[in-house]
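**Q** sequence and predicted model, in that order:
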Amino acid sequence: MTATTERTKYDIKDPSLATQGKQRIDWAGREMPVLRLIQERFAKEKPLAGIRLVACCHVTTETAHLAIALKAAGADGILIASNPLSTQDDVAASLVVDHGIPVFAIKGEDTETYLRHVETALDHRPNIIIDDGSDVVATLVKNRQHQLSDLIGTTEETTTGIVRLRAMLNDGVLTFPAMNVNDADTKHFFDNRYGTGQSTLDGIIRATNILLAGKNIVVAGYGWCGKGCALRARGMGANVIVTEVDPVRAIEAVMDGFRVMPMEQAAAIGDLFITVTGNKHVIRSEHFDVMKDGAMVCNSGHFDIEIDLKSLKEKSTEVKEVRNFTQQYKLQSGKSVIVLGEGRLINLAAAEGHPSAVMDMSFANQALACEYLVKNKGKLEPGMYSIPADVDQEIARLKLKAMGINLDTLTPEQIEYTNSWASGT
């Protein structure tokens, strides 16, 4: 539903869903104490006052708290969806109705609508861009060079987006600072591993209601997201197989107790396939040919390109919806392959995404990265920047404090020892 109010312009499904959305946003906030503390400071200091900000993110209850914190910081911001199936329509409604935040996101929006929302975001002439997947940044660089002078910098928290930014850097078109939030310790160690691991299996179970115990589950990619998926799948009783292209990660998977083999070999064994590589066509035509009848494939990478659905459709005589977010492709051979969540992020297509407790740290990083860019406006050369180590440490410290966990502190003797080279055996 597209509408205009006195408070804001927006493009959402239904403003009447706001009451339900507010209730769920409040519930998520119970487990986001770090971002709450940052929001309270932001409300006093207004570090983003006068800053035009665009956030292209999954519109979830957790993202709502980031948007609210950024508004408290004084930002003039709008929020658009980073994925057509990840939007929670009631959350979008509450942000518009209860907080006056412009939202352009509808669950299930088509590609034309998505691209229109990207253009709407760029019409805001952003100074700061928070981008999941770098679609907004890439569109700005390709089509709106005249707006680059407005841009202070961007933040990115997805593996896919970081890959794109590095490619832009290599091509010499990254002419502004980009904060690599994804590589912050308090992001990828927790969000990617524990968040993706739990929420991916949650999405699979909600979509299919299958028993994971005893299944052969193939995890494509053993980065932090893949580690999380493999760990959680094994915990549910599955026999986990890992496919990799990186020899170091492959050795790690072997020593973690998983079988490692090429996808060509795993394709004939797997009952369920999960792609988390950030690359293209990890599961493709020749793999579909040897899969078991009824094999299920899903993706937990950012874009829907990891599974070659075009070739699967070309091999199929029929495609039908057998459950919500579950499509059966009937192959010419008589076998069927089941695709979950249209090959998009299964944890957000069929479930609610990462638990709030883990997104608390990820979005704390995002909020502080925006503040860092503004504070250092004009001081940072174009390129990729990591979250400062002291910021990473402070987020971890605040999280532990909220959990009621205390740490040891070094004694003066220990501090002296660590700063000295003279002492030894």
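**A** Happy to help now that I have it. Here the structure is a predicted model, which means the values were calculated and not measured.

**Q** can we go C-alpha only for contacts and neighbour counts from here?
**A** Noted.

**Q** how close does the nearest residue to residue 191 once chain neighbours are set aside get to residue 189?
**A** In this structure, residue 191 finds its nearest non-sequential neighbour in residue 358, 5.5 Å apart by C-alpha to C-alpha, 6 or more residues apart in numbering. Separation of residue 358 from residue 189 (C-alpha to C-alpha, to the nearest Å): 10 Å.

**Q** more crowded one of these two?
**A** Each of residue 358 and residue 189 has its neighbours counted (other C-alpha atoms under 10 Å); residue 358 has more, 23 against 17.

**Q** sticking with the more buried one, tell me its helix or strand.
**A** Using DSSP states H and E, residue 358 sits in helix 356-375.

**Q** grab the longest strand from the protein for me.
**A** In the chain, assigned by DSSP state E, the strand with the most residues is strand 316-323.

**Q** for that one, what is the distance to the chain centroid?
**A** Relative to its parent chain, strand 316-323 has a centroid offset of 28 Å by C-alpha atoms, centre = their mean, to the nearest Å.

**Q** for that strand, buried residues please.
**A** Neighbour-count burial for strand 316-323 flags 316, 319 (criterion: 16 or more other C-alpha atoms under 10 Å).

**Q** that strand: what's the following helix or strand?
**A** According to DSSP H and E, the helix or strand after strand 316-323 is strand 326-331.

**Q** okay, the angle between that next one and strand 316-323?
**A** 160 degrees (axes from the mean of the first three to the mean of the last three C-alpha atoms, to 10 degrees).

**Q** who are the packing partners of strand 326-331?
**A** helix 309-315, strand 316-323, strand 336-340 (3 or more C-alpha pairs under 8 Å, 6 or more residues apart in numbering; DSSP states H and E).

**Q** among the ones you listed, which comes closest to residue 185?
**A** Nearest to residue 185, of all the helices and strands packed on strand 326-331, is strand 336-340, at 30.6 Å by C-alpha to C-alpha.

**Q** second structure for comparison follows:
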Amino acid sequence: MMTTSLQLKYDIKDIALAPQGKQRIEWAGREMPVLRLIQERFAQEKPFAGIRLAACCHVTTETAHLAIALKNGGADAVLIASNPLSTQDDVAASLVADYGIPVFAIKGEDNDTYHRHVQTALDHRPNIIIDDGSDVVATLVQERKHQLADLLGTTEETTTGIVRLKAMFRDGVLSFPAMNVNDADTKHFFDNRYGTGQSTLDGIIRATNILLAGKNMVVAGYGWCGKGTALRARGMGANVIVTEIDPVRAIEAVMDGFRVMPMAQAAAVGDIFVTVTGNKHVIRREHFETMKDGAIVCNSGHFDIEIDLKSLKEMSSEVKQVRNFTEQYRLQSGKSVIVLGEGRLVNLAAAEGHPSAVMDMSFANQALACEYLVKNKGSLEPGIHSIPTEVDQEIARLKLVAMGIELDTLTAEQEIYINSWTAGT
């Protein structure tokens, strides 16, 4: 229910959860030194004074630090959930009660509530949108063209969202600059690979408490998220099978030591299936038909369309919850298929998402991308823009400093050599 406290509008589960949320937010901050430095600078410089900002993100302890940094920087910000199962209700409560940030997010919210919150974010008439999957941006372009004049730009941190933005650009409707946070080196090399790799297995284990060693785990997609998931699964003793449509990625998976085969073959031998493609119906009717009894399927891509749950339900005589975030579909043939987290992001539905140490870099990119949009107001062309290399490098440098790791530096002789075309061998 929409309520008001101290003139602050919000829509969360329970404001009384705030003390627990604040404690967890503070714990996450211990592992986020880069964002803390940025937050301190923002508090002094106020780069977002007069800027209205709408953030559509997973409402977690890590996201809380991004929201706090933006508010400290002077932003008039609102926060909504980017996924109905990714909200941590105690964090949402603390952001409202302790930090004065309007939050519209409830774990388990239905689709109608989710879309209402998207509209609420746009009611804020944002100058900057932080998006996770491009739902807010797509809604703005389709339904609220009159607000485009307010927009300085958007930042996007997911592969799925970047794919949608590229489609908008091809269709000629991307009339504003969009910062491609997802492809920053300090984002996808670490967040996608190490964050998704660890948090996906965390979600699977919390939901099922199964032993991964000796199991056949099928990873659909060998992008950075798939690589991380496959790597971590192998580290836990699983026998990993990769499915791919890209021949280069398939070769890479083979040379990384994984079996590669079509999903039609993998379906018959897999014990656990993880989709990380960002595409639709990667696991569908014909695959369910050949799966083992008790096969476990989950998604760590983005939207809940990677697994064709509609067809699975049509094939089933019974669906029941057997553990938290774990549903058993009893097929008419008699065997069962287990679905985790309703086919949504298993690492956020059944666990807590990425570790804060890796989100430190991702959200540093988000914060600095927003600052870049403000500093370059009016000079950026419509379209998709990469994070500047110097920003990427600075985030990595700050992270290494926080970790107590030192680098070599080039000698004067090496500087001359590396920048010369005459030196040769």
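**A** Right, received. Where do you want to start? Bear in mind the structure is a predicted one, so any value in this text is a computation, not a measurement.

**Q** hmm, back to that, mean shift of the longest strand of the first structure relative to the second structure?
**A** By mean C-alpha distance after the TM-score superposition for the first structure, the fitted strand 316-323 of the first structure averages 0.4 Å away from its aligned residues in the second structure.

**Q** from the contact counts, what lies against that strand?
**A** Right, strand 316-323 of the first structure is packed against strand 326-331 by 3+ C-alpha pairs under 8 Å, 6+ apart.

**Q** can you tell me what sits against the strand it packs on?
**A** 207-208, 312-313, 315-322, 336-342 (C-alpha atoms under 8 Å, 6 or more residues apart in numbering).

**Q** could you measure from the residue nearest to residue 175 of the second structure when sequence neighbours are not counted over to residue 331 of the second structure?
**A** Take residue 175 of the second structure and drop its neighbours on the chain: the residue closest to it by C-alpha to C-alpha, 6+ apart is residue 382, 5.1 Å away. Relative to residue 331 of the second structure, residue 382 of the second structure is positioned 50 Å away (C-alpha to C-alpha).

**Q** likewise residue 387 of the second structure?
**A** The value you get for residue 387 of the second structure to residue 331 of the second structure, if C-alpha to C-alpha is used, is 48 Å.

**Q** residue 61 of the second structure corresponds to which position in the first structure?
**A** Mapped onto the first structure by TM-score structural alignment, residue 61 of the second structure lines up with residue 61.

**Q** the stretch 51-200 of the second structure: helices as residue ranges?
**A** 61-72, 89-97, 111-123, 135-143, 159-170, 185-187, 196-208 (DSSP state H, counting those that start in this stretch).

**Q** I'd like those as a markdown table, with distance to residue 294 of the second structure and mean neighbour count appended.
**A** Below are the helices of the stretch 51-200 of the second structure laid out as a markdown table (distance: least, C-alpha to C-alpha, whole Å; neighbours: other C-alpha atoms under 10 Å):
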| stretch | distance to residue 294 of the second structure | mean neighbour count |
| --- | --- | --- |
| helix 61-72 | 34 | 25 |
| helix 89-97 | 32 | 26 |
| helix 111-123 | 29 | 17 |
| helix 135-143 | 34 | 18 |
| helix 159-170 | 30 | 18 |
| helix 185-187 | 35 | 24 |
| helix 196-208 | 12 | 23 |
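
**Q** format those helices as JSON lines; extra columns: distance to residue 5 of the second structure.
**A** As requested, the helices of the stretch 51-200 of the second structure are arranged in JSON lines below (distance: least, C-alpha to C-alpha, whole Å):
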{"stretch": "helix 61-72", "distance to residue 5 of the second structure": "18"}
{"stretch": "helix 89-97", "distance to residue 5 of the second structure": "8"}
{"stretch": "helix 111-123", "distance to residue 5 of the second structure": "17"}
{"stretch": "helix 135-143", "distance to residue 5 of the second structure": "26"}
{"stretch": "helix 159-170", "distance to residue 5 of the second structure": "34"}
{"stretch": "helix 185-187", "distance to residue 5 of the second structure": "36"}
{"stretch": "helix 196-208", "distance to residue 5 of the second structure": "34"}
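
**Q** out of those, nearest to residue 353 of the second structure?
**A** When these are compared (using C-alpha to C-alpha), the closest one is helix 196-208, at 5.6 Å.

**Q** related to what we said a few turns ago, settle it for me: which of residue 382 and residue 331 of the second structure has more neighbours?
**A** residue 331 (20 against 16).
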